[in-house]
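Peer 1: The amino acid sequence is not available; the structure is as follows:
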């Protein structure tokens, strides 16, 4: 017969005993805060929020991985706690009660987003990568023209408009119909009561005359090439393209040299 092995009772370490005593003191303090709040002392709830908000934020952030959502969950936790503290029986500690509320809200939010596949996307305020503080929002291209582009486009458009006003009325009208209003040759011929071939020749003559006027007012127009001052991923405004096509299809002049 094998003799039973007697093991001495495990004596808790001083650190474990200290933690247990601290937990008891915390639970007693929380119970006192709950009693004060239920007695009408709102400052007790303010202290509850200050004691546990950071911890609840960590719980929500660990599941949702999104700080904005985690902060909202933490706020909702204390809204529900404020409504439900009158029914808090104290079967568990206040910390455990708040933890369960936060966890349930976080899980509901997680599955709500999961069903809508938000887990497969990233928010615009998320960092591009580790060690890089730039966000995805900063990488989104902006369609708004820069100040150089606005100034150059406005100046060139003003010059074209001025040169157009110097053309004879008939040439100005037919060029406006074709290059500004973008009507077809057949529509122009019907509008002006002329043949299609006549409309084409008059438009060509008007473009030639406009180019001569632009060459005098805008010397850089003779060696025209694409705008190098524009960002390569952005197109010049449609109106500028149509006006420049009237005198040199496919080319846009450089900004004037100062």
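Peer 2: Thanks, I have it. Since we're looking at a predicted model, the values are computed, not measured.
Peer 1: C-alpha from now on. contacts and neighbour counts both.
Peer 2: OK.
Peer 1: list the contacts for residue 54?
Peer 2: By Cα atoms under 8 Å, 6 or more residues apart in numbering, the contact list for residue 54 is empty.
Peer 1: Just the element for residue 111, please.
Peer 2: Here residue 111, judged by DSSP states H and E, is contained in helix 94-115.
Peer 1: Name the residues of that helix that are buried.
Peer 2: Buried residues in helix 94-115, defined by neighbour count with 16 or more other Cα atoms under 10 Å: 94, 95, 98, 99, 101, 102, 103, 105, 106, 109, 110.
Peer 1: so how many other residues sit close to residue 69?
Peer 2: 17 (other Cα atoms under 10 Å).
Peer 1: now the strands for the stretch 1-150 of the chain?
Peer 2: Ranges of strands within the stretch 1-150 of the chain are 127-129, 132-135, based on DSSP state E, counting those that start in this stretch.
Peer 1: what's the last one packed up against?
Peer 2: Same thing as strand 132-135. strand 127-129 (3 or more Cα pairs under 8 Å, 6 or more residues apart in numbering; DSSP states H and E).
Peer 1: and the strands of the stretch 1-150 of the chain, which is most packed in?
Peer 2: When you average the neighbours per residue for each of the strands of the stretch 1-150 of the chain (mean count of other Cα atoms under 10 Å), strand 127-129 leads with a mean of 14.
Peer 1: so which strand or helix has residue 197?
Peer 2: Per DSSP H and E: helix 196-217 holds residue 197.
Peer 1: take a look at this one as well, against the first:
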């Protein structure tokens, strides 16, 4: 994965240079009682976005994010430094989401069932609001196997590169591409009516998002 260019960390209100995520994590490990709280403040919104889009349920997403940060807090010493802290956190929250999906033992939906769902639940022509589109996409994602859903959320909805998504999911880039391709193929019958709707382009974050350390 190509590393993003180095960006100077931001300065705090006093004009001092703010600590990087890695520095904060080190301070947390060394006993600084406030360091991890700063990490949470920096990353909770994006962690929430990933969890919500992956799980499609606000309560489940909140619990997954909480589980992820508790796990990160307790296992900070396991951070090896071979990836950005941001990538490490994303990996933990995605795994927390996948664990929740697997515990529910959701059976993957067959292709013919997806087609039947598309024909049965085709929305009315006047349903054009962005929120309605977002709800349709979220509902469709719930029909996918967990691994395909996670890959599509990161790449297509959150805008991460395939390489960054691979780092988060801890799989080869080719696996991410394959999961995305299979997921898109299964979603096509359900979401084909949205193909020419401009609202669909506003459901996801802008392309080109990268994982960066603060």
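Peer 2: Yep, that arrived. Bear in mind the structure is a predicted one, so any value in this text is a computation, not a measurement.
Peer 1: TM-score for these two?
Peer 2: The TM-score (TM-score structural alignment, normalised by the length of the second structure) is 0.42; 103 aligned residues with a Cα RMSD of 3.0 Å.
Peer 1: Show me which residues of the helix holding residue 197 of the first structure are buried.
Peer 2: 196, 199-200, 202-204, 206-207, 209-214.
Peer 1: of all those, which comes closest to residue 49 of the first structure?
Peer 2: Proximity of the buried residues of helix 196-217 of the first structure to residue 49 of the first structure (Cα to Cα) peaks at residue 214, which lies at 72.2 Å.
Peer 1: ok, how many other residues are close to the closest residue to that closest one other than its chain neighbours?
Peer 2: Computed as Cα to Cα, 6 or more residues apart in numbering, the closest residue to residue 214 of the first structure that is not its neighbour in sequence is residue 163, at 6.4 Å. Residue 163 of the first structure has 20 neighbours, counted by other Cα under 10 Å.
Peer 1: Over to residue 241 of the first structure?
Peer 2: Neighbours around residue 241 of the first structure, by other Cα under 10 Å: 18.
Peer 1: quick one: what helix or strand has it in it?
Peer 2: helix 238-245.
Peer 1: Sort out which residues of that helix are buried, please.
Peer 2: Applying 16+ other Cα under 10 Å to helix 238-245 of the first structure flags 240, 241, 242, 243, 244, 245 as buried.
Peer 1: Check stretch 20-39 of the first structure too.
Peer 2: Here stretch 20-39 of the first structure shows 27, 30, 31, 33, 34, 37, 38 as buried, counting by 16+ other Cα under 10 Å.
Peer 1: Name the residues that touch the helix ranked longest in the second structure?
Peer 2: Secondary structure of the second structure per DSSP state H: the longest helix is helix 35-55. Outside helix 35-55 of the second structure, the residues within contact range by Cα under 8 Å, 6+ apart are 21, 24-25, 27-28, 58, 60-62, 64-65, 69, 73, 86, 89-90, 93-94, 97, 101, 138, 141-142, 149-150, 153-154, 157-158, 214.
Peer 1: What residues of it count as buried?
Peer 2: Buried, per 16+ other Cα under 10 Å, within helix 35-55 of the second structure: 35-36, 39, 43, 47-55.
Peer 1: Filter the buried residues of stretch 20-39 of the first structure down to the ones in helices?
Peer 2: Using DSSP H, the buried residues of stretch 20-39 of the first structure in helices are 27, 30, 31, 33, 34, 37, 38.
Peer 1: would a markdown table of the strands of the stretch 1-150 of the first structure with distance to residue 43 of the first structure be doable?
Peer 2: Below are the strands of the stretch 1-150 of the first structure laid out as a markdown table (distance: least, Cα to Cα, whole Å):
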| stretch | distance to residue 43 of the first structure |
| --- | --- |
| strand 127-129 | 38 |
| strand 132-135 | 39 |
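Peer 1: Nearest to residue 55 of the first structure among these would be which one?
Peer 2: Nearest to residue 55 of the first structure, of these and by Cα to Cα, is strand 127-129 at 23.8 Å.
Peer 1: For the closest one, which helices and strands make contact with it?
Peer 2: By 3+ Cα pairs under 8 Å, 6+ apart, strand 127-129 of the first structure packs against strand 132-135.
Peer 1: And the helices in the second structure?
Peer 2: 21-29, 35-55, 58-74, 85-103, 111-120, 130-141, 146-152, 162-169, 173-191.
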